[in-house]
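Student: mind looking at a prediction? Sequence and model below.
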Amino acid sequence: MSEFDNVTAAPPPPSGAAPQEDRTLALIAHLLGIISWFVGPLIIWLISKDNPAKSFVTDQSKEALNFQITITIAFVVAFILMAVTLGLLFFLPALVGIANLVFCILGGIKANNGEAYRYPFALRLIK
């Protein structure tokens, strides 16, 4: 197993059923990524990370935070490619934005149902 596999491999989801309050906070963590980028999931993760009873919220907010960090990197790369090609790849930032919107909504729906959602492509930098 390479070092890169450790960064991209999804951690196992927490076990047990999450209460409605935790599912709602996890939903908010995923959906705040659309509006506030990485700030919303970061705040929810910082609030819940020290409370062992909030393991579902901690896991999902960490997953949302890692995805927003990945999206930020993708936006930077998309804008650089757009600038280097003199606007020929003008659609790349829009594609990244649409992917962010779709995957955040999917994550929010799954989290609200009590399922631990794993984004299909996310650098898991926050462990």
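Tutor: In hand now; what should we look at?

Student: going by C-alpha atoms from here, please, whenever you check contacts or count neighbours.
Tutor: Will do.

Student: give me the longest helix you can find in this protein.
Tutor: Across the chain, the helix with the greatest residue count (assigned by DSSP state H) is helix 55-84.

Student: and it, what does it pack against?
Tutor: helix 20-36, helix 39-48, helix 92-112 (3 or more Cα pairs under 8 Å, 6 or more residues apart in numbering; DSSP states H and E).

Student: for comparison:
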Amino acid sequence: MTTQTETNNAFLIHISAFASYVFPLGGIIVPLIFWQLKKDESAFLDMHGKEAVNFNLSFLLYSFVFGLSVFSTSFFDFPNFFGIFGGVSIVVIIAIIRFILILQAAIKANRNEPYRYPLTIEFIK
């Protein structure tokens, strides 16, 4: 049986990914620290912590690769498929999707439900 404290902590682990808006890599470091502190308290917190950290690491990797592809096509191969403004708009769309997925995971955690982020690489098993 999962307690209200555990569901609140799982909620906070997911929400802590918004620290990336405050400082670089905050979306990875803060959930990782919070998960490390809470993972031994319950399997529920361990599962949600791994999901949050894996998602944010995957998102960082995808953003890096996409950023390199947009940068290389935008500045070296005019005309291109994205163009500068197309690349920026796709980055904004991806950021909005990330925001929605984090909120969705936090709500599921607060409702005591398991959640798996889509397209997440399992760095931590």
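Tutor: Happy to help now that I have it. Quantities reported herein were computed from a predicted structural model and do not represent experimental measurements.

Student: rewinding a little: so how far is the longest helix of the first structure off the chain centroid?
Tutor: Going by Cα atoms, centre = their mean, to the nearest Å, the spacing between the C-alpha centre of helix 55-84 of the first structure and its chain's C-alpha centre is 7 Å.

Student: in the second structure, which residues correspond to it?
Tutor: Aligned by TM-score structural alignment, helix 55-84 of the first structure falls on residues 43-72 of the second structure.

Student: before we move on, back to that, quick one: which of the helices and strands packed on helix 55-84 of the first structure is nearest residue 60 of the first structure?
Tutor: Checking those against residue 60 of the first structure by Cα to Cα gives helix 20-36 as the closest, at 5.6 Å.

Student: how about residues contacting that closest one?
Tutor: 38-41, 44, 54, 56-57, 60-61, 64-65, 68, 100-101, 104-105, 107-109, 111-114 (Cα atoms under 8 Å, 6 or more residues apart in numbering).

Student: run the last query once more with 6 Å
Tutor: Residues outside helix 20-36 of the first structure that contact it (Cα atoms under 6 Å, 6 or more residues apart in numbering): 40-41, 57, 60-61, 64, 104, 108, 111-112, 114.

Student: stretch 63-78 of the second structure too?
Tutor: Applying Cα under 6 Å, 6+ apart, the set of residues contacting stretch 63-78 of the second structure is 83-84, 87.

Student: most neighbours among those, which one?
Tutor: residue 87 (19 neighbours; other Cα atoms under 10 Å).

Student: show me what contacts the residue sitting nearest the centre point of the first structure?
Tutor: Nearest to the geometric centre of the first structure sits residue 64, at 2.4 Å (Cα atoms, centre = their mean). With contacts defined as Cα under 6 Å, 6+ apart, residue 64 of the first structure is in contact with residue 30.

Student: again, only this time at 10 Å
Tutor: 26-33, 37-38, 40-42, 45, 58, 70, 103-104, 107-108, 117-119, 122, 124 (Cα atoms under 10 Å, 6 or more residues apart in numbering).

Student: could you do residue 36 of the second structure as well?
Tutor: Contact partners of residue 36 of the second structure, counting by Cα under 10 Å, 6+ apart, are 30, 45-46, 49-50.

Student: brilliant, that's me finished.
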